[in-house]
Structures are given as structure tokens and as C-alpha cells.
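S.K.: Below: sequence and its predicted model.
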Amino acid sequence: MSKDDQWMGTDDENVTAGGMEPPYSENILRLLNPLRRLIRQKQLIDKLHAKLDTKIQSLRQECLPLLMEDGIRRIPNEILVNIFRIGHRSTRNYSFLISVTHVCRRFRSLALQESSLWTGIKVTPRYNTDKILAFIDRSRQQDLDVTFTIGGYGLHAERADFPDAFQASSLRWTSFHTDSGSFQYIPVDLPLSRVRKLYFVNESSEYVNNIPWMLPGLQGFVGLNAIPKFCCTTPLLTECMLAFSKRFIQASEFMNCLAQLLSIENLQLVFQNTTPLDHNSMAAAPLTLMPAVQTLHVTMEVEDDVRLVKALLSRLVMANMSRLIIGCQDVKDAVTVLKPLYSRYPRVFGTPRIIGLNISSAKDVDITAIILEPLHCVCHLSIIIPHAKVITTLASYSGGNEDLREKIGSLQILRFVQCHQLLEQQVETLADNLLDNGSGRGIQLLEIFSCRSISEGFLKDMSRKLGDKISWRT
């Protein structure tokens, strides 16, 4: 008997409780009888809901694969090829593309005819020589992007055929990813003259990593926790990125590394909690000439990184550097690096005309001083600071009736990118006080890109007001 039945009596309205009590009064029965009917109907509806839920779930399980299959059939070949490419790049070995060719005839035909899909060769500890050779064959004669990371496994006896099988394709390698544990297994006589870019991860305790002579055509180097020492001159090497994460480095060896990069045009240095073992030796090191550098990108995370960058830049001479990009977490760290540019005295590390500031601080960043304190020779200032604000009023910098256009020096282009806290009124104030008003002084172009707090309508109004002195994109 249900709880409702216990409370309301039995189903038979004429039977008294226990056969002894008098029946309910007619007034109560007139209320109880409809209530009982509604309860029974609700119970039937609940059962029906349960059956419908089960049926819906079953239909979903049957329909979803069919919907997916129908959707895949409608996907254009170009998009499907990109899906294959992304899937292959996101896996550590060759299993994804091999599996794709077994899904259906269309997948196999499309994958096999698109030879560029098979140019990413990944050799991992549990590689399969036959499948790797299948990749090479299906790539036809296109350039290969090779990842060779067998780590400490080495070339075991059952895999001794791998170098010979792979050697025939080495002249097609143009991009090469490896690590310090795997690099030692590459034969020194392997012809890699067409490798243009080398990605190298140092997983050892060594501070310096020898890069052998077999890469004469190297144009780009990306190193993680690695100080490369090239065993031969690299006249074609124009791009270099050196990143260090939670690492001790020998400052003297690092400076020696930079000294041999005479052809580098684009240099990127990333320091994340990096500490020099011999900090004093860097401060006392002779000036290092890097005459070809045009773009310098430095990223620093903690205070040790900032001190390292400051000491490093005091010893570098980049006379032809035209662009400086700074990434940090606090505006004061950026100012520390920019400090030499606030004076007209000869600068050691160069006189960039383009500066980009990428500050990831979670706190509000007052950018007034950055804009109004003149940076010598800087023409283009790009600010990528999500929490950027004009907190200090411009009037406090005006010195009474002084025109602020006189204070910004050589600055001609001011760009805000993803400055989501920057307000429309602040932008309007900057435009009124800093843009050239026909006097020949002031900013020539104000750029607003992807700043969420600034509406498209406001930017359109500013465009009508300022014409070609403002450029924007929401």
C-alpha cells in the first residue's frame, strides 16, 4: 500500500478503517475521490515518462552515429583534409592517419591522394619501421617534417635496420625535431643538408649542446633549455629562439653562444624562472656584437629573469636592431628593460624604432607614463596589456598649458591590442590630446584592435571624426 493510500484509506470508499470506524463524511469523500484519480493518473504519467526517456536515449544512440556519418559525408574535402592534418599533429606517432585510411573508401582515397598529409614523420620509442616507410612512400617526393624522439631507448637489435631504411629519405628532411637523448643515435654521416629548421630539447644535465656539422643549411633554430654550440659556421642561420624553463644556465657559455650567432636577424629569448650560475661573469663580460639582429623578442617571468635580461642587454651591441618586443608580468619589469631608451646617451643594445609591450599582469596597469615618457627614436609603440588603463590623468603631465604632443617625442603610431579594460572615454581623451592636429607634432595614427570594452559604434564615430588617423578592428 502506498503512503497516499495509507493516508487516505483504501481504494474502496465504503469500507471503514478496521471495519469498526465510521466511514468518511460525504464532504471529505467528494474531495478524496478526485484526488485518488489524479494520483493514479500521475503514476501512469511517470511510468510513461520513464518509458519515453528510455526510448529517447535508445534513439539518440542510434541516430548520433548516423548524424555524424551524414555530416562527414557533407564535409568538403578541403576541410576533411585539415581535420586529418590536425589529428595527425596531435598524436605522438603515426597511428591516427593509418587508422583514417581504414574508416571508409572516401577517407582512404582522400588521405592517400593528399601527399602533404604524410610529410610529418614521427619516430617515437615504439616505432614501426614498415609504417614509417609507408608514410615516406605516400608523401611522394615532398619535403619531410621529421620528429625523432626515441630518448634513452636507443636502437635495439630488432630495430637495427631503421637507420638504413630511413637514410634514403634524409635529403628530403627540411624540418627536424629531436632531443638530447635521441640526437646521439643519428649517424654523423647522415646527409641532412636540406634541413632548414631544427627544434632541439635538452633533457640532459649538460649546459652546452654540440650541434654537429651535418646541418650546413640550417636557417632556424629553436632550443628548449639548450645552449647550442655549432660545430661549423652557420651563415644561413637567421632565426633563433632560446627558451629556458626552471633552469640554471652558465652565463659565460650563453654569451659565447650569442657571440657565434653573427647572422641572426630575428632573436627570441624566453626566460621562465631562469638563474645564471655565474651572474658576475656576465656583468664583466666583454661587449658581444650581433650586427645582423633586426628583431629582439625577450620574455621574462620572475625577478631573476628580469635581472638576467637587464645584465644581458647591457653586454649586447645590436646596432641594426629596429624592433624590440618585451613580454613580462609587471609593467615595472618592462620599464627596467626600456630604461636605456629614455635617454639620448648612446645605447648599448640598439635603438629600436618599433616597440611591443606584452604585459600579462592580472592587476590594472597604468599606461600613461609608458605613452608620455618619450622613448628615444621610437616611432611605433604597440601595447598588448589586457588590464591597461589610463589611471593617471593626462593633465598631471601637461605642466599647465604645455601641449602633450611635445612630450611624446618621435612617437608616430600608437597601437592598442586586446586592452580589454581600456575605456572609450580614455581613448577619446588620448585622441584629443595626442593626435596630430595639423601642427606636425603628435601621433599620426591611433590603432585599436580587439579591445572588448570599446564598441564598434564608438569606433565608427571616431572614424568619422578622425578619418585616416584611426584604424580599428573589433
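M.R.: Perfect, thanks for sending it. Residues are numbered from 1 along each chain as shown.

S.K.: From now on I want contacts and neighbour counts done on CA atoms only, so please keep to that.
M.R.: OK.

S.K.: which residues touch Cys377?
M.R.: For Cys377, the contacting residues are Thr351, Pro352, Arg353, Gly409, Ser410, Leu411, by Cα atoms under 8 Å, 6 or more residues apart in numbering.

S.K.: of these, closest to Met8?
M.R.: For those, the residue nearest Met8 by Cα to Cα is Leu411; the value is 87.1 Å.

S.K.: Okay, that closest one and Gly442: tell me how far apart.
M.R.: Distance from Leu411 to Gly442, counting by Cα to Cα, to the nearest Å: 7 Å.

S.K.: Who are the packing partners of the particular helix or strand that has Val298 in it?
M.R.: Element membership for Val298 (DSSP states H and E) is strand 295-300. Applying 3 or more Cα pairs under 8 Å, 6 or more residues apart in numbering; DSSP states H and E, we find strand 295-300 packed against strand 266-276, helix 303-313, strand 323-328.

S.K.: then this one, side by side with the first:
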Amino acid sequence: MEGLDDLLNLLTRVKHNGWDDAFPDNPFDNYSTETKRDLPPSRHLLTFMNAIEEARTCMRALNEAQRRVGKRLRCLRRLGKPLVLEHGIKRLPDEVMAIIFEMGRHFIGGGPYEFGVCVSHVSRRFRRIALATPLLWTAIRDSYPENQIREFVSRSRQLDLVVGMTVHSSARSFLKALKNTSHRWSSLDIIEDNADYLMEKLGITDLPRLRQLTYSHPHVPMFSLPRPSQAGGWRWEVFSGKWFLSQLTHVELHISGDELIEEIAATIHRMTNLQDLSLKLENCTVGEEEFELSDDAPEPHSVPIDRLAVTIFGDMREYAVSMFNALMHFRPSTVELSIHSSRPEMFLYNSTDGYFPYGSAIKLHTPQMIDVMVALADLLQSCDIVKTVHFDAPMGSGPLQWRWRGLDSDDWERIRSLDHLRFMNCDQFTESDVEALARNILQTEVESRIQSLEINSCKLVSEDFLLGLHDEVGDRLKWTL
């Protein structure tokens, strides 16, 4: 194989004399002092060219060896993984396995509803542990036959139950089977059209443990709900006028059509203990009258919460602007903004042209074309508390893209003042874009406070390039492929 002898000679030199002798900074260091003294200047270029060719030849052999060893290593890992897993599982006590099962029920596609059944069918030991772990059987939905519902209720002992009902379900038989357990319900999803009516008919109105309610209809039955803290719905009327608004800490709301901003804003302002708000806006339209905040609305950025997430589907900038006005009183630790609309940069402002995302950590996702560098510069100019910015923009243009407004020294200074900056799935970023980013942020004469610049899953950026750039700019450059 070409280059193998050169590589072996190099490795032999490393073995005998060490790495520094084998890889000197000066190619003449591999020659004797007398030889170096006798070399005419005309031979210097030839010496450099020979050293470069020798290094390239060794690199080709090394790459081939790495490819083959890597392929064998992956094969061995694949073949050995079941044996390692089996060996590790056998050593784990049943109590630890039970904890793993309890945690794993939230990380599979079917959710907690399917996990108990799946894991109990793996082996006799798994089944014994699963049947002795009540938490695995606490999620019950209306697709289960009656005998399975009874079995789950029995296995869950007296733990809280998570109850789910879908559209066009056999709600009556399902509710009758669970009627005597309603005092244990901690989470209830009602999608079935007449489920609320059936619950009232069956006398299921006292839900003392209920903490999470997801509902799709404007009329919420008169349940007894002393402990609600999480709620979700497909229309804002689900929450309008409800006495428990001040108890809610987590809310997820789907809004579509011509729902009135004024009434939504008034409802949100009454959620005085809110910590997590998620809104999904889809093809919404504004009314004839322009939305204005009421005089008693909270001051901008005066209400701290943990997370504010807004997802926009459709070209509805006027509605989005009004909604941003209604949300300006929040001061979230994390803002997540997902824009599935053309010209997403137009959805970053409220009615006074103030930048909407405002928080310590801001995450922006859009599959549409956007100039992420201008968006970043505008964001940092408008938000004085942001420390982490995350872009997920497959069509986002990089720093070397021509633009009307170029980034000036003040823009780069603000970028360097961040703690963390991440670009994910930015498939339009070239290696030259990433190099420009790294050198302007990490390799400058002025002080840079930034702790990490992350380049994750950007298709045009290779690991070889990132490894070489990392050697120059240091450990603050991070990446995943």
C-alpha cells in the first residue's frame, strides 16, 4: 500500500526519539547540522516540498488505516453491545431497575401509556419488576379494553392516575370503568366531544388531586378542582373567566382563526403565578378594531417567568404583532420563538418596532430564509439581559453573505459579550462563514467573554475543518455533527 513504508518509518522515529523529533516545526531539523550547513539556498524549497509530500503520503496511509480500524471498531461495538447490555443489566439490583423503568416511561414514542406493557414483555425478570412498580401502570387511556383498565387500576395501587380521552372514543364505557377512581386523577386530557356531559351525568365532578387539565371545548364543566397548576386547550375560551387562573403555573394554548387578542390578553394577565406559557398561533386574523392594552396591564418586562414559547404558522404578521404586545409584560428566563412563515424577520417586532424576544436565553427556529447575523445584531442591540442565543435556521445566511447592513465593531463587541452562542442546522453556513465567526468572536485582540461558540449539524462544515480551527481558536469552539 502506498505510503505505508513512510508511515512505518515515521512511527519508528517516534518510538526511538519521541514526538518532537518526528514532527519538528522546521523541516531541516530532521537532517544533521553538517547537512543543513551545506545545503545551498536553492535546495530549501525542494526540502520543504519533499517534507510536504512525505507528510501527505503518511496522511493518506494513516487515513486508510483509521478508516479500516474505525470500521472494525464499529462492527465490534455493534456485535458486543447486546452482550455488554445483558451483562450490565444482570448486575443491577431490582430496585435500580425499577427506578430506570420509572424514568424511561417518558422517553418512548408511545409515551407512558405503552411503556409498562412493553417492558413487562421483555423477560421474566423485567415482568416481575414491572408488576411490582405501580408507577408504570398509572397512565390509562380510552383505547384500552375494560379488563385492561381494571388490571392497570389494580397494579397502580393508590397512586395518582393520568387519564386520556381521544376523539370518537367509547367515552361512556371508559368513564364508567374509571368512575370510582376519579379521586385519584392527577392529569386529564378531554378531547372527546361529549365527555364533559357524560362526566356530569355519571357524577364525576369531584377531582381533588387533579393538577393538569387539557381541554378542547369552550365549555369546561363545573368540576371541583382544588389543585390545578397545569392546563392546555385548543381555544382561549377554555380558560376565560375560570376561577383557577391564578393557580396555573404551566399553560399550553392553541389559537386559530379570529380569536380576540383583547380577551386572550385579559385571560393571560389573570394568570398571576404563571411560570411556563406555550402559545401556538395558526392562521389567525385580527379584528376590525386595533388592539390596545388596558390601563391596568402590567408594565413591560415586569413579570418574571421561566419560559415563554411562541410558535407561528401562517403569514399573519398583524395578529402576531398584537399578540407580542399582549406578552410584553413577561420577563422570561428562556424565550423560544418558532416561525413557520415567509419573511420571518418581520415577526420579531411588536407594534412600536420594539424587538419582541426578551430574555436571558433566546432560541429562534425557522425553516425559512433569514439573515441570522442581522437578526442577532438587532437582538443584542435591543435586549440588554440576553446571555445565550440559539439559532436553528436551515436557510439562515452566514456572516460572509453580502448584505445592505454590514456588522460593525459595536455589533461584534455585543456578540462577544454573550456567554453562549449556538448555530444549529444552519445548512447555508460555509466553512468560511464559520471561520469568520470564530476569528471575530474567539480570536481577537479585544477581550471576549463568550464561553462557547457551538456549531451543530451544519451540513457544509466538516469535522476535519472544525478540528483544524479548534487548534487555532481553542476549546471555546464546540461542535456536533
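M.R.: Looks like it arrived, so ask away. Values in this document were obtained by computation on a predicted structure and should not be read as measured data.

S.K.: What does the superposition give as a TM-score?
M.R.: For this chain pair, the superposition-based TM-score is 0.66 by TM-score structural alignment, normalised by the length of the first structure; 379 aligned residues with a Cα RMSD of 4.3 Å.

S.K.: ok, back up a step: what about the helices and strands packed on strand 295-300 of the first structure, which gets the closest to Thr147 of the first structure?
M.R.: strand 266-276 (22.4 Å).

S.K.: Please enumerate the strands of the stretch 251-400 of the second structure.
M.R.: Taking DSSP state E, counting those that start in this stretch as the test, the strands found in the stretch 251-400 of the second structure are 276-284, 303-313, 330-340, 361-365, 370-371, 388-392, 396-397.

S.K.: Let me have these in TSV, adding mean neighbour count and distance to Arg68 of the second structure as columns.
M.R.: TSV is the format used below for those (neighbours: other Cα atoms under 10 Å; distance: least, Cα to Cα, whole Å):
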stretch	mean neighbour count	distance to Arg68 of the second structure
strand 276-284	19	49
strand 303-313	19	46
strand 330-340	22	42
strand 361-365	21	39
strand 370-371	19	41
strand 388-392	21	35
strand 396-397	22	37
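
S.K.: how about those in a markdown table, adding distance to Asn63 of the second structure?
M.R.: Putting these into a markdown table (distance: least, Cα to Cα, whole Å) gives the following:
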| stretch | distance to Asn63 of the second structure |
| --- | --- |
| strand 276-284 | 49 |
| strand 303-313 | 45 |
| strand 330-340 | 41 |
| strand 361-365 | 37 |
| strand 370-371 | 37 |
| strand 388-392 | 33 |
| strand 396-397 | 33 |
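
S.K.: Of the ones you listed, which is nearest Glu151 of the second structure?
M.R.: That would be strand 276-284 among these, by Cα to Cα, at 35.1 Å.

S.K.: Please report how far the residue nearest the centre of the second structure lies from Ile140 of the second structure.
M.R.: Most central in the second structure under Cα atoms, centre = their mean is Lys363, positioned 8.8 Å from the mean C-alpha point. Computed with Cα to Cα, the distance linking Lys363 of the second structure and Ile140 of the second structure is 35 Å.

S.K.: Need the counterpart of Asn425 of the second structure in the first structure.
M.R.: In the first structure, Asn425 of the second structure lines up with Gln418, judged by TM-score structural alignment.

S.K.: my read: its match touches Glu447, true?
M.R.: No - using Cα atoms under 8 Å as the test, Gln418 of the first structure is too far from Glu447 to be in contact (11.3 Å).

S.K.: which one of those two has more residues nearby?
M.R.: Gln418 (20 against 15; other Cα atoms under 10 Å).

S.K.: so what's the nearest residue to that one once chain neighbours are set aside up against?
M.R.: Nearest residue to Gln418 of the first structure, sequence neighbours excluded (Cα to Cα, 6 or more residues apart in numbering): Cys451, at 4.6 Å. Listed by Cα under 8 Å, 6+ apart, the contact set of Cys451 of the first structure reads Phe416, Val417, Gln418, Cys419, His420, Gln421, Leu422, Thr474.

S.K.: and Cys451 of the first structure, which of the three is it?
M.R.: Of the three states, Cys451 of the first structure takes coil under DSSP: H, G, I helix; E, B strand; the rest coil.

S.K.: if I look at Ile357 of the first structure, how far off is Thr368 of the first structure?
M.R.: Quick fix: residue 357 of the first structure reads Leu, not Ile. With Cα to Cα as the criterion, Leu357 of the first structure and Thr368 of the first structure are 14 Å apart.

S.K.: before we move on, what about Ala292 of the first structure?
M.R.: Taking Cα to Cα, one finds Ala292 of the first structure at 33 Å from Thr368 of the first structure.

S.K.: Just the buried positions in stretch 178-198 of the second structure, please.
M.R.: 178, 181-193, 195-196 (16 or more other Cα atoms under 10 Å).

S.K.: Sketch out the helices for the stretch 301-450 of the first structure, chain order is fine.
M.R.: Assigned by DSSP state H, counting those that start in this stretch, the stretch 301-450 of the first structure shows helices spanning 303-313, 331-338, 368-372, 395-398, 424-434.

S.K.: Map Gln329 of the first structure across to the second structure for me.
M.R.: Aligned partner of Gln329 of the first structure by TM-score structural alignment: His340.

S.K.: Wait, that match touches Ile370, no?
M.R.: No - the pair His340 of the second structure / Ile370 is not scored as a contact, 11.6 Å apart, by Cα under 8 Å.

S.K.: Excluding chain neighbours, what is closest to Arg439 of the second structure?
M.R.: Val473 (7.3 Å).

S.K.: The aligned residue in the first structure for the one you found - how many residues pack around it?
M.R.: In the first structure, the residue matched to Val473 of the second structure (TM-score structural alignment) is Leu466. Neighbour count of Leu466 of the first structure, defined by other Cα under 10 Å: 17.

S.K.: same question, Ile264 of the first structure
M.R.: With other Cα under 10 Å as criterion, Ile264 of the first structure counts 23.

S.K.: Now do the same for it: its match in the second structure.
M.R.: Checking TM-score structural alignment: Ile264 of the first structure goes with Leu274.

S.K.: residues in contact with its match?
M.R.: Ser246, Gln247, Leu248, Thr249, His250, Val251, Ile305.

S.K.: Count the neighbours of the spatially closest residue to the first one that is not a sequence neighbour for me.
M.R.: Yep, that's Ser246 of the second structure we're talking about. Distance criterion Cα to Cα, 6+ apart; nearest residue to Ser246 of the second structure, sequence neighbours excluded, is Met271 at 4.6 Å. By the measure other Cα under 10 Å, the count of residues near Met271 of the second structure is 19.
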